[in-house]
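Engineer: Got a predicted structure here, sequence first:
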Amino acid sequence: MVKHIILWTLKDSLSAEEKETVKAGIKAGLEGLAGQIPGLLEIRVQTGRLPSSNADLMLDSTFVDAAALAGYSTHPLHVAVADGKVRPYTAQRVCLDFEV
């Protein structure tokens, strides 16, 4: 199995209220991919955070293998969420992929 973890920081230009709306949209969009992409076993978005955090939200997803992760990255449903709900609002992205 392969884990795909992403941490995002939202743009500073967003108000606190806008950030909450964006986080909810990202969570709904990405978690809505469950059961729709081959090889995607689990997908969760964490939007709550402690004040000691330096990221705004986290994606924690599990794939059957590296090939499934590669397919996810270009799958039209994922690309639509990334282009419509994530990329326009994020300032920074950090990714860690690893085998478990």
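Structural biologist: Yes, it's here.
Engineer: from here on, contacts and neighbour counts on C-alpha atoms
Structural biologist: Fine.
Engineer: which residues touch the residue lying closest to T47 once chain neighbours are set aside?
Structural biologist: Spatial nearest neighbour of T47, chain neighbours left out: L57 (4.8 Å); criterion: C-alpha to C-alpha, 6 or more residues apart in numbering. Residues near L57 by C-alpha atoms under 8 Å, 6 or more residues apart in numbering: 7-9, 23, 45-49.
Engineer: Take this one as well and set it beside the first:
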Amino acid sequence: LKEELKGEEKEQIKNNMKAHLEALVGKVPGLISMQIVIDGLEFSNADVMLDSTLEDEAALKGYAVHPEHVAVADTYVRPFTAVRTCMDYEV
């Protein structure tokens, strides 16, 4: 998250991200599961980690542009994110 976010404000932002992103399961076709980890160890170099499972690559592409996902990202994620690192892979 952005460096200027501290204390209670930062915790509230992380909790909002978690609640709203995890609520997308069942609303976005092909999104099987979503886990947002916000309690990393003290020496972690990230504040939030998203781990999601989608049915296939087509579902991933649909998730990226789904209106509910875009609304959550634009409201609860992007305004507070300093750096985004992503790796999509197929199992």
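Structural biologist: Ah, there it is. Nothing here was measured: the structure is a model prediction, and the numbers come from that model.
Engineer: circling back to that earlier point, quick one: which of the contacts of L57 of the first structure sit in helices?
Structural biologist: K23 (DSSP state H).
Engineer: In strands, which of the contacts of L57 of the first structure appear?
Structural biologist: Judged by DSSP state E, those include 7-9, 45-46 as members of strands.
Engineer: from the residues you listed, which two are the most distant?
Structural biologist: T9 and V45 (13.5 Å; C-alpha to C-alpha).
Engineer: the more surrounded of the two?
Structural biologist: For T9 of the first structure and V45, the more surrounded residue by other C-alpha atoms under 10 Å is V45, and the numbers stand at 21 against 16.
Engineer: any idea how far E8 of the second structure is from the counterpart of the more buried one in the second structure?
Structural biologist: Here V45 of the first structure is matched to I36 in the second structure, going by TM-score structural alignment. As judged by C-alpha to C-alpha, to the nearest Å, I36 of the second structure and E8 of the second structure stand 18 Å apart.
Engineer: Also C86 of the second structure?
Structural biologist: 27 Å.
Engineer: Repeat that for P79 of the second structure.
Structural biologist: P79 of the second structure is 17 Å from E8 of the second structure, by C-alpha to C-alpha.
Engineer: what are the ranges of the helices in the first structure?
Structural biologist: Under DSSP H, the first structure gives helices at 16-31, 66-74, 76-81.
Engineer: For the longest one, give me the average deviation versus the second structure.
Structural biologist: Which is helix 16-31 of the first structure. With mean C-alpha distance after the TM-score superposition for the first structure, helix 16-31 of the first structure departs from the second structure by a mean of 0.6 Å once superposed.
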